[in-house]
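Asks: One predicted model, sequence on top.
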Amino acid sequence: MPLTSGSFATFLIVCPTCFFLGIIFSLFPYDYPILWSTTPTPASHYDYLEAHLQFLHASPPLIPRILHIVIFLGLAGLISKLYKPSESNMLFDGASLVLYMCGVTVYIANIVKGLRLASAGKYGDALATSAEEQDQILGREDSLKVLSASNTILALVLVGILVLQAGQWYAELKDQQEYESVGKGKKTDSEGEEEEAVSSAVETKSGKKKNKEN
């Protein structure tokens, strides 16, 4: 199948999505004991997670720039596929764009904020001025739990985008196969009509020849 603008746009969507899933998977060893383990999470694990987040937030400016460029590439791929959209594009790519923007929102609202809090080491309970405010504002462990849960939500959103793109590819493949089968059927019918016309012409010609001989 030749490379078209639609397949290139799909490439721009799938590759950044897989890239982000890889980043989230690298954080899974930190998130699993907090969210999914049945045993109590030791306090040292939060120290490891906080140190890792501080290291990420203190990375060179080139790292977040590359991340933001990849985010922009995925968004550009979705927008380019929605240019002069068909019914299939509106259904699959429109839903993919909605999920992608939800992922960007989770990244800006929760993950970036959580990285800044972990880097500063000042959580809500440390900034509260009264006992009532400390009960209402998230502390260190709760803030890190929210950050881990945000990673899980973002992973589900990204998997949803991949499922939608795979569904669109499968639907287009089925449509193409049906179109080819219908085209072959019409071609077979036309060939059969031509053969019948030729055979009838031969029979007519042979009949005339016999009449002349008689």
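Replies: Sure, I can see it.

Asks: Please count neighbours and contacts with C-alpha atoms only from this point.
Replies: Noted.

Asks: Pick out the residue closest to the middle of this protein.
Replies: The residue at the geometric middle of the chain, judged as the C-alpha nearest the mean C-alpha position with CA atoms, centre = their mean, is I161 (2.6 Å).

Asks: Quickly find the element holding the residue nearest to that one when sequence neighbours are not counted.
Replies: The spatially closest residue to I161, leaving aside those adjacent along the chain, is S96, at 5.1 Å (CA to CA, 6 or more residues apart in numbering). Of the helices and strands defined by DSSP states H and E, S96 is found in helix 94-106.

Asks: tell me the angle of whichever helix or strand comes after that helix relative to helix 94-106?
Replies: Past helix 94-106, heading to the C-terminal end, the next element that is a helix or strand (DSSP H and E) is helix 112-120. For helix 112-120 and helix 94-106, the angle between their directions (axes from the mean of the first three to the mean of the last three CA atoms, to 10 degrees) works out to 20 degrees.

Asks: which residues are contacting whatever helix or strand comes next after helix 112-120?
Replies: Using DSSP H and E, the helix or strand that directly follows helix 112-120 along the chain is helix 124-127. Helix 124-127 is contacted from outside by 133-135, 137-140, using CA atoms under 8 Å, 6 or more residues apart in numbering.

Asks: One more to weigh against that first structure:
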Amino acid sequence: MGDLSTAIVVIATSFLLGTLAMHWTADHLVLWQSPVTRPSLLSAHIYYSHTLVSMPEYFTIGQYAVGTLGGVMLLAKVLGGRESNWLFDGASLFLYGASGIVYLQKIVPSLRALPATSPQPAADPMDPKDNVLLPLRDLASSNAVLAVALVGVLILQSGQYYSERLERRERVEENEARLRRKRRKLERAQ
């Protein structure tokens, strides 16, 4: 069960990370490009309007289902009873839960705050009261936070896999050493 649940968590996390990677082009225009220009804001607005705001509902349900499946599997792994589960899976569950909270508290409201139509050009694209800049900047920064948290989940899961593999190898070596000692004792006794 452990390997299967780890695989499900890694697949779900990778899927969610992939959905975030799709938005890198729009996020780059808003967060990482300097200076932010009005055409880059309009391009990011058009991207988000066409991909996330007007996305069919079954895509959203699918994304929520994959996220929920990953969270449930992490919770099941935490409650699995092994000592390493508390360290690796507990930290993964924290990051995964924090990602869910950021998504629901920052991304969903920012998507709802985007204007339905492309806004008219303003004099200053960096106007702090701009009804396009603020939601786009919130979306881009939240996507960056989510990406870091989900990469953290992947690193923790791979660390747990490596730790368990090393532990199994040590157990095999201990058993082999025990068998060698028993053979030597038997050889001496004869």
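Replies: Looks like it came in fine. Model, not experiment: these values are computed from the prediction.

Asks: returning to that earlier point: correct me, but the residue nearest to the centre of the first structure touches Y100?
Replies: Yes: applying CA atoms under 8 Å, one finds I161 of the first structure in contact with Y100, separated by 7.3 Å.

Asks: Drop anything exposed from the contacts of helix 124-127 of the first structure.
Replies: In the contacts of helix 124-127 of the first structure, burial by neighbour count holds for 137-140, counting by 16 or more other CA atoms under 10 Å.

Asks: Among those residues, which ones are in strands?
Replies: Using DSSP state E, no member of those falls in strands.

Asks: Looking at those residues, which one is closest to I153 of the first structure?
Replies: Comparing these against I153 of the first structure with CA to CA places L138 closest, at 19.2 Å.

Asks: Report the mean distance between the longest helix belonging to the second structure and its aligned residues in the first structure.
Replies: Once the second structure is assigned using DSSP state H, the helix that runs over the most residues is helix 133-189. With the two structures superposed, helix 133-189 of the second structure lies on average 0.8 Å from its match in the first structure, counting by mean CA distance after the TM-score superposition for the first structure.

Asks: quick one: that helix aligns where in the first structure?
Replies: Residues 141-197 of the first structure are where helix 133-189 of the second structure lands when matched by TM-score structural alignment.

Asks: and that stretch, how far from the chain's centre?
Replies: In this view, stretch 141-197 of the first structure has its centroid 13 Å away from the chain centroid, taken as CA atoms, centre = their mean, to the nearest Å.

Asks: With stretch 27-36 of the first structure instead?
Replies: Centre-to-centre, stretch 27-36 of the first structure and its host chain are 23 Å apart (CA atoms, centre = their mean).

Asks: Onto which residues of the second structure does that stretch map?
Replies: Using TM-score structural alignment, the residues of the second structure aligned to stretch 27-36 of the first structure are 23-32.

Asks: I would like the residues contacting that stretch, please.
Replies: Residues beyond stretch 23-32 of the second structure that count as contacts (CA under 8 Å, 6+ apart) turn out to be 36, 40-41, 43-44, 47-48, 136-137, 139-141, 143.

Asks: so of the buried ones among the contacts of helix 124-127 of the first structure, which ones are in helices?
Replies: Under the assignment DSSP H, those contribute R140 to helices.

Asks: Show me which of the buried ones among the contacts of helix 124-127 of the first structure is closest to D175 of the first structure.
Replies: Out of these, the one with the shortest distance to D175 of the first structure is L138. That distance is 51.8 Å, counting by CA to CA.
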